[in-house]
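S.K.: With the input below, show me the fold.
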Amino acid sequence: MSYTNILSERSNGITTITINRPSKLNALNSATIQELHSAFDEANKDAKTKVIFVTGSGEKAFVAGADISEFADFDVENGGKLAAKGQEILFDFVENLATPVIAIVNGFALGGGLELAMACHFRVASDNAKMGLPETSLGVIPGYGGTQRLSQLVGKGRAMEMVMTAGMIDANQALSYGLVNHVTTQEELLPLAEKIANKIMRNSSVAIQGAIKAINANFKDGVDGFKIEIEEFGNCFGTEDFTEGTTAFLQKRKADFPGK
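M.R.: This next block holds a predicted model:
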């Protein structure tokens, strides 16, 4: 599929989706959000894609925020619709994908950019990365799940401070908060992500899909995460991957998972 604002390419089991609006510091507008939905959906349905990377073009920004010019004149109704649609087609969509999604945060990840990174299953960052939710400095709050996911990742007190001050934290502070999993140099950022992805790809994609569902269930209101875990655990016993994994273990060889 051809895109205007993003790039998508697959290599060695990894589909890399790059937000490609360098003149706007890769800011998210409605067209980019829609293209991202399509690219994530396509990659998730591609049997040859085992891991998805999302990053921003250039070295300055992952995503420097939302394109404010698109909604500066919105009223209450339109503002609510903007948040609801964005969460549905991109942020919640990414969080619940069956394929692992790693955010490669290179530079600024602000507002909607940090919200996109937080929607991914986990994050690696360059040592020059800066992260924050500056929305209150514009008279609004994060609307793409930022208030919810930030508090889940860093705790209520830190989330309150970050949102209320509208300030930025650096990569090492984000690491200490648990907002990112790893920090490295810009030069080593992609190799590190690839190293992690290769570890993931050694394992059962079917089991990983079940694990994503079970872990996410813990953060959903009205959902019993333990019950989902039991269901997904049981489902594994009916898969070819389970048969291959247990057989390989007993035969003391490396498993070759069929992904079924």
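
S.K.: CA atoms for contacts and neighbours, from now on please.
M.R.: Noted.

S.K.: helix, strand or coil for residue 123?
M.R.: strand (DSSP: H, G, I helix; E, B strand; the rest coil).

S.K.: Let me see the contact set for it.
M.R.: Residues in contact with residue 123 (C-alpha atoms under 8 Å, 6 or more residues apart in numbering) are 102-105, 117, 179-182.

S.K.: Look up how far residue 129 lies from it.
M.R.: As judged by C-alpha to C-alpha, to the nearest Å, residue 123 and residue 129 stand 12 Å apart.

S.K.: Then residue 58?
M.R.: Residue 58 sits 12 Å away from residue 129 when distances are taken as C-alpha to C-alpha.

S.K.: Please give the structure of this sequence too, so both can be compared:
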Amino acid sequence: MKYFNENDVKNIKSYNFDFIEFEESNYVFTLTLDRPKKKNALNPQMINEIAFAFQYVSTKDSIRALLLKSNGNIFCSGLDLKAINGEIEKNNSTVPKANSKILIGELFNKLYKPKICQLEGDVYAGGFLLIAGCNYVVSIDGLKLGLPETKRGIFPMQVMESLSKIISSRNVIDWCIRGYNLDVKTAYSWGLISKIVDQFKIESFVSNWLNEVVSNSPIAIQYGLEAFDKINSSESNHKYLLEMLELVLKSDDAIEGIAAFKEKRNPNWK
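M.R.: Prediction:
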């Protein structure tokens, strides 16, 4: 994982992060998505900040696990559609730009440390790259999990790849094509959610999981996750699927679908 200069990464606390929060304590790095007013939609600089933090975690022996959380009632709504159209909001982030294109799925795959997601908000579209990239997902009940891309003239290309490592291919394709919302219990039965807990118990459950994980051999776990990535490599697929996503985003259907979404009307497919 070499998206950024190593010396820059070592000085992570000298930079201003506008879209995520983080803290490091008791061998655990907690990363919190912090763009709640925009439903934690992923814009280029937010992805940049996440990648910067991941590279930092990968280089620190004192960090043995990563906890992924979010602020707001939407965990992540996927890629920022305005950013896709070149509308990048002004921000105060001083995190350097990556030296190569960031593949979110591979960002998770190449971090050879246990990753747990504490899910307390709805997830849509590209947000599933974050969920599927974690080794364990603890969720409260009553959330909406949706893949609405085909309703916008888009297709969840890279999400499809990440989900196919967890869910049966038939269920993945059906979900991608039809674009419906999934409930948490069905996601649990499919293996996407590892554990469903009550809201007031989720903090203690996650804490216990992390305590158990960090007490085990960090070197053994690192080599094991690296080996798992090697025998299940998705890197070439993610690169190809990014190209396919960029292709579909240029289509007339995508232009119409995104416009209809912004204008709150039904799309008029040609």
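
S.K.: Mind checking the TM-score on these two?
M.R.: Both chains were compared after superposition, and using TM-score structural alignment, normalised by the length of the first structure their TM-score is 0.75; 210 aligned residues with a C-alpha RMSD of 2.1 Å.

S.K.: one step back: who touches both of residue 123 and residue 129 of the first structure?
M.R.: Listed as contacting both residue 123 of the first structure and residue 129 by C-alpha under 8 Å, 6+ apart are residue 105.

S.K.: what's around residue 175 of the first structure, how many residues?
M.R.: When neighbours are defined as other C-alpha atoms under 10 Å, residue 175 of the first structure has 18 of them.

S.K.: Once you drop chain neighbours, what's closest to the aligned residue in the second structure for it?
M.R.: When the second structure is aligned by TM-score structural alignment, the residue opposite residue 175 of the first structure is residue 188. Computed as C-alpha to C-alpha, 6 or more residues apart in numbering, the closest residue to residue 188 of the second structure that is not its neighbour in sequence is residue 194, at 6.2 Å.

S.K.: what about residue 242 of the second structure, how many neighbours?
M.R.: Here the count is done by other C-alpha under 10 Å, and residue 242 of the second structure has 16 residues near it.

S.K.: Neighbours of the closest residue to it other than its chain neighbours, how many?
M.R.: Among residues not flanking residue 242 of the second structure along the chain, residue 158 sits closest, at 6.6 Å (C-alpha to C-alpha, 6+ apart). Other residues within reach of residue 158 of the second structure, judged by other C-alpha under 10 Å, total 25.

S.K.: and residue 158 of the second structure, what helix or strand is that in?
M.R.: Residue 158 of the second structure is part of helix 157-164, with elements assigned from DSSP states H and E.

S.K.: For the stretch 101-250 of the first structure, which segments are assigned as strands?
M.R.: Remark: strands assigned in the stretch 101-250 of the first structure by DSSP state E, counting those that start in this stretch are 101-105, 108-110, 122-126, 130-132, 168-170, 182-184.

S.K.: what's the mean deviation for the fifth one versus the second structure?
M.R.: Meaning strand 168-170 of the first structure. Strand 168-170 of the first structure: mean distance to aligned residues in the second structure after superposition is 1.2 Å, counting by mean C-alpha distance after the TM-score superposition for the first structure.

S.K.: hmm, who's touching that strand?
M.R.: Residues outside strand 168-170 of the first structure that contact it (C-alpha under 8 Å, 6+ apart): 127-134, 162.

S.K.: next one: the first one
M.R.: Residues external to strand 101-105 of the first structure that are found in contact with it (C-alpha under 8 Å, 6+ apart): 51-56, 61-62, 94, 117, 120-126, 129, 189-190, 193.

S.K.: Residue 137 of the first structure -> the second structure?
M.R.: Residue-level alignment of residue 137 of the first structure against the second structure, with TM-score structural alignment as criterion, gives residue 151.

S.K.: if we can go back for a sec, so how far is the helix holding residue 158 of the second structure from its chain's centroid?
M.R.: Relative to the chain's own centre, helix 157-164 of the second structure is displaced by 12 Å; criterion: C-alpha atoms, centre = their mean, to the nearest Å.

S.K.: quick one: contacts for residue 150 of the first structure?
M.R.: When contacts are counted by C-alpha under 8 Å, 6+ apart, residue 150 of the first structure touches 118, 159, 179.

S.K.: 7 Å - rerun?
M.R.: When contacts are counted by C-alpha atoms under 7 Å, 6 or more residues apart in numbering, residue 150 of the first structure touches residue 159.

S.K.: Check the gap between the residue mapped onto it from the second structure and residue 105 of the second structure for me.
M.R.: The alignment partner of residue 150 of the first structure in the second structure, by TM-score structural alignment, is residue 163. Using C-alpha to C-alpha, one obtains 10 Å as the distance from residue 163 of the second structure to residue 105 of the second structure.

S.K.: returning to that earlier point: output the strands of the stretch 101-250 of the first structure as TSV; include the columns distance to residue 206 of the first structure.
M.R.: TSV is the format used below for the strands of the stretch 101-250 of the first structure (distance: least, C-alpha to C-alpha, whole Å):
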stretch	distance to residue 206 of the first structure
strand 101-105	15
strand 108-110	31
strand 122-126	19
strand 130-132	33
strand 168-170	36
strand 182-184	25
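
S.K.: nearest to residue 81 of the first structure, of those?
M.R.: Closest to residue 81 of the first structure of those is strand 108-110 (C-alpha to C-alpha; 21.3 Å).

S.K.: What's the match for residue 94 of the first structure in the second structure?
M.R.: The pairwise alignment with the second structure assigns residue 94 of the first structure to residue 108, based on TM-score structural alignment.

S.K.: err, residue 121 of the first structure, not the other one
M.R.: In the superposition onto the second structure, residue 121 of the first structure corresponds to residue 135 when matched by TM-score structural alignment.
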